[in-house]
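S.K.: Here is the input, now give the coordinates:
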Amino acid sequence: MTALGVGEERGEEEFRAFAAASGGRLLRTATLFTAEDPRDCPLARRLLVEALARTYARWGRIDGEDPYDLARVELTRGYLRRIRFRRGVREGWRGRGGGVPPGPGGDLGPLVQLRPLVRMVLVLRLHEGIDAERAGVLLGITAGRVDALTTRATRGFAAGAGPRCEAAARRALAAVRLPAVPVGMPERAVAEGRRVRGRVWVVRVLGVVGVLLGVGVLVAVALGEGGWG
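M.R.: Purely as a prediction, here's the structure:
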């Protein structure tokens, strides 16, 4: 392992402190996304580490941005990738809850029955407090669609419709048990973040090489057509 520079070492310490302070909140959001039992949520924990690793990979380039917001974006994108590519678009967007049915002390109620996309809308809007427009950008849908899905989803938490259902949904989300953050999670995120940085560096180098090769081919073609005379 190479020695870290003073600035990089300080940045790593700051990231570890951020990960330790924000890991629990992010893990709760991940658990609500996946609808897993908070006592046993392997997918949510994996999503957390991946999100923090990608945040760490950008840590030195954060300029006035909220690191929690960046980590939440990565968390959302990570779950979307699983829905779309690992489970398939049709199953991921139309299938029912993707988590383990919770038991006593981890009751997620109607959340388990929601489709993954609807569940994400509900969590981002009511648990994380993101406005409809921003949630739509994150999920790749319109703000109007976000509002419609939120209204539909909240009806499962109370009778009727409107503010009463929304308030009941907020209470249900807030009441979900806080999952235990795995020991050593910040260190694991740093290790994976370094690998992410390495992959990004390799991609950039290959991109530069590809451009140079392309320029060389164009020059060779031009010289061949024009000749030397």
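S.K.: CA only for contacts and neighbour counts going forward, please
M.R.: Noted.
S.K.: Look up how far Arg77 lies from Val208.
M.R.: According to CA to CA, to the nearest Å, Val208 and Arg77 sit 27 Å apart.
S.K.: cool, Glu14 as well?
M.R.: For Glu14 relative to Arg77 (CA to CA), the value is 24 Å.
S.K.: Who has more neighbours out of those two?
M.R.: Arg77 (16 against 13; other CA atoms under 10 Å).
S.K.: What about the nearest residue to the more buried one once chain neighbours are set aside, how many residues nearby?
M.R.: Distances taken as CA to CA, 6 or more residues apart in numbering place Leu138 nearest to Arg77, at 7.5 Å, with adjacent residues excluded. Leu138 has 17 neighbours, counted by other CA under 10 Å.
S.K.: How about Ser22?
M.R.: Considering only other CA under 10 Å, Ser22 is surrounded by 15 other residues.
S.K.: Give me the buried positions along the helix or strand hosting it.
M.R.: Taking DSSP states H and E as the definition, one finds Ser22 inside helix 6-34. The neighbour-count check on helix 6-34 (16 or more other CA atoms under 10 Å) flags 12, 15-16, 19-20, 23-34 as buried.
S.K.: For the residue nearest the centre of the chain, give its distance to Thr34.
M.R.: Nearest residue to the geometric centre of the chain (CA atoms, centre = their mean): Leu75, 1.4 Å. Applying CA to CA, the value for Leu75 to Thr34 is 11 Å.
S.K.: Over to Leu149?
M.R.: 17 Å.
S.K.: Next: Tyr79.
M.R.: 8 Å.
S.K.: To compare against the first, here's the next sequence to fold:
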Amino acid sequence: MVQSFHEFVVHRSPGLSRTAYLLTGDHQLAEDLLQVALARTYRHWRRVADGDPEAYVRRVMYHQQVSWWRRRRLVERLEAQPPERSAGDGTEASALRLSLAAALRQLTPRQRVVIVLRFYEDLTEARVAEVLGCSVGTVKRHGHDALRRLRQIAPDLVDDTAERSAR
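M.R.: Reported below is the predicted structural model:
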């Protein structure tokens, strides 16, 4: 049992770590989130190992992130002028990653997890619904709302070619 869990952690931690980062938007919080999820998964490993342990870990991370979010309930501050954008580290890819991370942090936790699972983990809507324990329609609604919100928050992230092909 311990060996199979160890192998799972070694092989899947990088991908799960990316998912945790996209859910939290912070490296330290992502590490904590993944650690909590893996600890909870280990307690149920005998039951989980035969199914889809990765989906189980994702579900634990999602629920834990929502729990943390509910506890801290930060009040959003609206300002007349948006803050100046930082130049990043000078590369276009880094600026894009920073912009995307900032935009993702402005989504609701449910919208964020749908975007992460659909577009970063490349799961189908049905699979996302299964992981989150909701209907496919709910996944579609949250995905649609999240994409609309991302287009408002960060129009610079929208790919021109994707927009043209959608017309």
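S.K.: which residue in the first structure lines up with Val113 of the second structure?
M.R.: Aligning on TM-score structural alignment places Val113 of the second structure opposite Met120 in the first structure.
S.K.: could you say which helix or strand contains that match?
M.R.: helix 116-122.
S.K.: now that helix, how far from the chain's geometric center?
M.R.: With CA atoms, centre = their mean, to the nearest Å as the basis, helix 116-122 of the first structure stands 13 Å off its chain's centre.
S.K.: Residues in contact with that helix: which ones?
M.R.: Contact partners of helix 116-122 of the first structure, identified using CA atoms under 8 Å, 6 or more residues apart in numbering, comprise 32-34, 83, 92-98, 111, 135, 146, 149-150, 153-154.
S.K.: what residues are up against the equivalent of Phe15 of the first structure over in the second structure?
M.R.: Per TM-score structural alignment, the equivalent position to Phe15 of the first structure in the second structure is Phe5. Residues in contact with Phe5 of the second structure (CA under 8 Å, 6+ apart) are Tyr42, Trp45, Ala49.
S.K.: if we go to the first structure, which of those residues are intact?
M.R.: By both residues aligned by TM-score structural alignment, their matches' CA atoms under 8 Å, the contacts of Phe5 of the second structure still in contact after alignment to the first structure are Tyr42, Trp45.
S.K.: Mind giving me the packing neighbours of the very next helix or strand once past the helix holding Met120 of the first structure?
M.R.: Next helix or strand after helix 116-122 of the first structure toward the C-terminus (DSSP H and E): helix 132-139. Packing partners of helix 132-139 of the first structure (3 or more CA pairs under 8 Å, 6 or more residues apart in numbering; DSSP states H and E): helix 67-81, helix 143-154.
S.K.: The longest one: average distance to aligned residues in the second structure?
M.R.: If you overlay the two and look at helix 67-81 of the first structure, the average distance to its match in the second structure is 1.1 Å (mean CA distance after the TM-score superposition for the first structure).
S.K.: repeat for the last one
M.R.: Between helix 143-154 of the first structure and the corresponding residues of the second structure, superposition yields a mean separation of 2.9 Å, by mean CA distance after the TM-score superposition for the first structure.
S.K.: Quick one: distance of that helix to the chain centre.
M.R.: So, by CA atoms, centre = their mean, the centroid of helix 143-154 of the first structure is 20 Å from its chain's centroid.
S.K.: now do stretch 96-106 of the second structure
M.R.: 11 Å.
S.K.: Next up, the contacts around the residue nearest to the centre of the first structure.
M.R.: Counting by CA under 8 Å, 6+ apart, Leu75 of the first structure has contacts Leu26, Ala30, Leu47, Leu48, Glu50, Ala51.
S.K.: Trace it over to the second structure, please.
M.R.: Using TM-score structural alignment, Leu75 of the first structure pairs with Met61 in the second structure.
S.K.: Just give me the neighbour total for Asp66 of the first structure.
M.R.: Around Asp66 of the first structure there are 9 residues (other CA under 10 Å).
S.K.: ugh, wrong one, His44 of the second structure
M.R.: His44 of the second structure: 12 neighbours (other CA under 10 Å).
S.K.: Also Val113 of the second structure?
M.R.: 32.
S.K.: With the one 10 residues further on instead?
M.R.: Here the count is done by other CA under 10 Å, and Leu123 of the second structure has 16 residues near it.
S.K.: Would you confirm that it contacts Val116?
M.R.: No: applying CA atoms under 8 Å as the test, Leu123 of the second structure and Val116 come out as separate, 9.1 Å apart.
S.K.: Quick one: residues contacting Gly144 of the first structure.
M.R.: Shown in contact with Gly144 of the first structure (CA under 8 Å, 6+ apart): Ala132.
S.K.: do Leu157 of the second structure as well
M.R.: By CA under 8 Å, 6+ apart, the neighbours of Leu157 of the second structure are Leu96, Ser99, Leu100, Arg151.
S.K.: same question, Leu123 of the second structure
M.R.: Leu123 of the second structure sits in contact with Leu117, where contact means CA under 8 Å, 6+ apart.
S.K.: aligned partner of it in the first structure?
M.R.: Aligned partner of Leu123 of the second structure by TM-score structural alignment: Ile130.
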